[in-house]
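Q: Generate coordinates for the sequence data below:
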Amino acid sequence: MNTSKTQVAIIGAGPSGLLLGQLLAKHGIDNVILERVSGDYVLGRIRAGILEQGFVDLVREAGVAERMDREGHVHDGVELSINDKRYRIDLKELTGGKTVMCYGQTEITADLMHARKDAGLVTEYEVSDVQPHDVKSDNPYITYTKNGETHRLDCDYIAGCDGFHGVSRQTIPETERKEFERVYPFGWLGLLADTPPVHKELIYAKTDRGFALASQRSDTRSRYYLQVPLTDKVEDWSDERFWEELKTRLPRDVASDLITGPSIEKSIAPLRSFVCEPMQYGRLFLVGDAAHIVPPTGAKGLNLAASDVATLYKILQRVYKEGDTDCIGQYSEIALRRVWNGERFSWWMSNMLHNYDDEIQSNGVEGETFKRFMESELDYYVNSEAGRRVIAEQYVGLPYEELR
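A: As a prediction, the model looks like this:
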């Protein structure tokens, strides 16, 4: 067995694992990243691209912001369209100057990969049978297989950044963890195309035909979504059908400006809310999707992962620079406060903006009552400054919590 040692072992080379590794390395904290697939496969994942200010600041602190600052688009606002009536949420004005940035997750991941390679930091791609051991002891380690050989990585701490289906969460015994879940009765059909965005800001559209989102990745690349039944398959949706349905859900004046084209990627993602408690077990820390999943409504998934990274990064700095190991116990408490807030906001936005007609019909009067509640809720929030401010403050993201 080949044996090596590091201070922090990171499982998963997605944006959260790479960002954590870069931040730790900036402060002289040695780390190794283990990833089960190739780097090209990681970069092939199509994901979100709306970054809160906290995420942007972390990328800058990591020293990997040059391309993001050059090519990213700062958005001062976002639009809600309710049955063709448009409401602009002025993020900058309502939050005292805060904004969000549009910069694709794939681009962030590529930037972090290149920075890690340039710094000579170790990332082991295409490893299998990854398994943490003795995470409740002072000497945890990970075993894995690479090129048919078994390896052991000794470490002080393990960051599980390996997603919902990864091994990290499963390392916590079922008797020691509690999982909360809400599965939504619809999915999002997403289409990526090399066409100019239909609008300079994102548009969240609620219609009787279902929800739609007009998003973007750059001046020349667009990302659009449609609410679809869970029974639908990608093969059911030709590009032509997608574009025609999108036009019916966008505001009429916006739809008339829509430029269509062949899709680069098309997929259907089910929506769920999921939280695992606790997010720490001994010297193992769960980060991002390993601990929580949010519906994409509200753009919180990647940003919640970034807030986990920020908290863990501060804790590990204190451990290695000040010798304070008592602060480790704060991780789950601090992270979960922000996670549940993000979960609530995404759930709330999903409830207000999506069409629940199928579920409402099966629930009779109770379903109709829910529909009326959500219609009233949305009407209040878009038509009052106090309501719009709540949406704006949540959308740009709450400040990161400091350690005690």
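
Q: Please count neighbours and contacts with C-alpha atoms only from this point.
A: OK.

Q: Stretch 82-91: end-to-end distance?
A: Taking Cα to Cα, to the nearest Å, the first and last residues of stretch 82-91 lie 19 Å apart.

Q: which residues touch it?
A: For stretch 82-91, the surrounding residues in contact (Cα atoms under 8 Å, 6 or more residues apart in numbering) are 76-81, 97-99, 205-208, 250-252, 382, 388-389, 391-393, 395-396.

Q: How about stretch 301-313?
A: Stretch 301-313 has contacts (Cα under 8 Å, 6+ apart) with 16, 19-20, 23-24, 48, 51-52, 54-55, 58, 287-289, 293-295, 331, 334-335, 338-339, 342, 400-403.

Q: Restricted to helices, list those residues.
A: Counted as lying in helices by DSSP state H, out of those, are 16, 19-20, 23-24, 54-55, 58, 331, 334-335, 338-339, 342.

Q: Out of these, give me the two with the largest separation.
A: L24 and G342 (25.3 Å; Cα to Cα).

Q: which of the contacts of stretch 301-313 are buried?
A: 16, 19-20, 23-24, 48, 51-52, 54-55, 58, 287-289, 293-295, 331, 334-335, 338-339, 342, 400 (16 or more other Cα atoms under 10 Å).

Q: what residues are up against the residue lying closest to R116 once chain neighbours are set aside?
A: Leaving aside its chain neighbours, R116 sits nearest to Q22 (6.7 Å; criterion: Cα to Cα, 6 or more residues apart in numbering). Shown in contact with Q22 (Cα under 8 Å, 6+ apart): A62, L112, A115, R116.

Q: Hmm, the first one is touching K26, no?
A: Meaning A62. Yes. Assessed by Cα atoms under 8 Å, A62 is found in contact with K26 at 6.9 Å.

Q: So between those two, which is more surrounded?
A: Set side by side, A62 and K26 show more neighbours around A62, with 20 against 14, by other Cα atoms under 10 Å.

Q: ok, R221 - contacts?
A: Contacts for R221 (Cα under 8 Å, 6+ apart) come out as L192, A193, D194, T195, P196, P197.

Q: and the longest helix along the chain, how far from the chain's centre?
A: Taking DSSP H as the criterion, the chain has its longest helix at helix 357-383. With Cα atoms, centre = their mean, to the nearest Å as the basis, helix 357-383 stands 27 Å off its chain's centre.

Q: same question, stretch 91-99
A: Using Cα atoms, centre = their mean, the mean C-alpha position of stretch 91-99 is found 22 Å from that of the whole chain.

Q: Next, the structure of the following sequence, for comparison with the previous one:
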Amino acid sequence: MRTQVAIVGGGPAGLLLSHLLHLHGIDSVVLERRSQEYVQHRVRAGVLEQGTADLLREAGVGDRMQREGDVHDGVHLQFDEERLRIPFRELTGRGITVYGQQEVVRDLAERRRRDGGQVLFEVADVGVHDVTTDRPFVRFTHEGVERELHADFVAGCDGFHGICRDTIPAGTRTVYERVYPFGWLGVLASVAPSCGELIYANHANGFALHSMRSAEVSRFYLQCAPDESLDEWPDERIWAELQTRLGTPGWTLHEGPIIDKTVTAMRSFVAEPLRHGRLFLAGDSAHIVPPTGAKGLNLAVSDVDRLADAVATYHRTGSTTGLDGYSAACLQRVWRVQNFSWWMTSLTHHFGGPDAAFERRLQRAQFDYLRTSTAAATTLAENYVGLPLR
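A: Presented below is the predicted three-dimensional model:
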């Protein structure tokens, strides 16, 4: 098999990269180890920055997002029972769109199907070879047959547990990582959202987040131990804790049937560089951010937008400037986003330890600063709605 760009990973990063390349007239083949059903129905993040939403619309894959996505012009921060709204639109002229990652994947997969794109699901034994030569290839098994896919470039969009990052020799790769001493208990409930915008709450019992997936389905998160057993969280305890951590005078949290529960550990992770020869990493294969800042999907979109443009420029003019600068340009945004996600996490979570009381007083001071300073609120708003993609 031969193509111009071999893309390992059929999640949002891989599918969007394939579509953007197609718009530039560049062929690609996407290889995904999971089934199509799994990829398109896995519930993940659902907050799109302004730039991400704009890019999806401009690329012709934003029609359903435009109809069904929920545009938010602000977000709520809460300290104990005191709630503060940060007005995004007023402070920055921009907002966010709540639209599930699985919906983005469905839209992209459908568009690739209509455009005749090659997306192979349930591939196995994937290996990337000869990326430091001008003839890289990917060896894999599909439907019981071993195959080779030769390409000009290989894009590693295969996530944190994928194989592409490890293709870069350990002596060439530098890893930066922070593992947080807590996790998130994620809950999906069949109940209408109790607030029209997200609520980030810092309570004495720990962090809580009120979010939504649709007009009928709410998404909640509770700070918990990273290895917490779901057996410790029956529905009654979940609702009691949500009522406690999110409660404010005069506001009601509506309850309903809980349809899904998961526990996710939290970490920050960056692998540098994002390029090795003709292999380019994008999305979670290169970096992970704690979900507090809602940046994971948006950071992947920024990566592949830049990569598609660099590859298109190379094929159109022969210039390697965009390819050569890809890693450094992406990492500048990656570390800005890491900083913001760490800051949001530090503002809203309890880290424990002997200085916990001191930490909580610092959080209170920061909350008060956001409440009284337009400059501080604007900084939060600007980072949350997203800096320009490029």
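
Q: related to what we said a few turns ago, of the contacts of R221 of the first structure, which are reproduced in the second structure?
A: Compared against the second structure with both residues aligned by TM-score structural alignment, their matches' Cα atoms under 8 Å, the contacts of R221 of the first structure retain L192, A193, D194, T195, P196, P197.

Q: so who does the fourth one touch?
A: By Cα under 8 Å, 6+ apart, the contact list for T195 of the first structure reads T220, R221, S222, I259, T260, G261.

Q: Just give me the match in the second structure for it.
A: Using TM-score structural alignment as the criterion, T195 of the first structure maps onto V191 of the second structure.

Q: helix/strand/coil for that match?
A: Following DSSP: H, G, I helix; E, B strand; the rest coil, V191 of the second structure is assigned to coil.

Q: how far away is it from S218 of the second structure?
A: V191 of the second structure is 6 Å from S218 of the second structure, by Cα to Cα.

Q: ok, now A308 of the second structure?
A: Applying Cα to Cα to A308 of the second structure and S218 of the second structure gives a distance of 35 Å.

Q: K295 of the second structure now?
A: 20 Å.

Q: Tell me who's in contact with the residue nearest to S4 of the first structure when sequence neighbours are not counted.
A: Counting by Cα to Cα, 6+ apart, L153 is the residue found nearest to S4 of the first structure once chain neighbours are left out, at 5.0 Å. Residues near L153 of the first structure by Cα under 8 Å, 6+ apart: T3, S4, K5, T6, A9, Y141, I142, T143.

Q: What residue in the second structure is paired with the residue nearest to R116 of the first structure?
A: In the second structure, Q22 of the first structure lands on H19 (TM-score structural alignment).

Q: How about L353 of the first structure?
A: By TM-score structural alignment, L353 of the first structure lines up with T348.

Q: and its match, how many neighbours?
A: By other Cα under 10 Å, 25 other residues sit near T348 of the second structure.

Q: Kindly provide the distance from it to P136 of the second structure.
A: Separation of T348 of the second structure from P136 of the second structure (Cα to Cα) stands at 45 Å.

Q: Could you do E58 of the second structure as well?
A: Distance of E58 of the second structure to P136 of the second structure, computed by Cα to Cα: 32 Å.

Q: out of these two, which sits in the more crowded spot?
A: Neighbours per residue, other Cα under 10 Å: of E58 of the second structure and P136, the larger number sits with P136, 21 against 11.

Q: That one -> the first structure?
A: Using TM-score structural alignment, the equivalent of P136 of the second structure in the first structure is P140.

Q: Please give the element, helix or strand, for Q102 of the second structure.
A: Per DSSP states H and E, Q102 of the second structure falls inside helix 101-114.

Q: Which residue range of the first structure does that helix align onto?
A: Matched against the first structure by TM-score structural alignment, helix 101-114 of the second structure falls on residues 105-118.

Q: for the stretch 151-300 of the first structure, what spans make up the strands?
A: Per DSSP state E, counting those that start in this stretch, the stretch 151-300 of the first structure carries strands over the ranges 157-160, 178-193, 203-206, 212-216, 222-228, 263-277, 280-281, 284-286, 292-293.

Q: export the ones you listed to TSV and tack on distance to W347 of the first structure?
A: Shown next, in TSV, are those (distance: least, Cα to Cα, whole Å):
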stretch	distance to W347 of the first structure
strand 157-160	25
strand 178-193	9
strand 203-206	15
strand 212-216	16
strand 222-228	15
strand 263-277	7
strand 280-281	24
strand 284-286	22
strand 292-293	11
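
Q: Verify the contact between T95 of the first structure and I391 for me.
A: No. Between T95 of the first structure and I391 there is no contact under Cα under 8 Å: 9.9 Å.

Q: ok, those two, which is more surrounded?
A: Between T95 of the first structure and I391, counted using other Cα under 10 Å, the more crowded position is I391 (23 against 17).

Q: List the buried residues for stretch 269-277 of the second structure?
A: Buried residues in stretch 269-277 of the second structure (16+ other Cα under 10 Å): F269, V270, A271, E272, P273, L274, R275, H276.

Q: before we move on, what about stretch 186-203 of the first structure?
A: Applying 16+ other Cα under 10 Å to stretch 186-203 of the first structure flags 186-199, 201-203 as buried.

Q: Look at the counterpart of L94 of the first structure in the second structure and say how many residues are nearby.
A: Residue correspondence to the second structure (TM-score structural alignment): L94 of the first structure is matched to L91. L91 of the second structure has 19 neighbouring residues, counting by other Cα under 10 Å.
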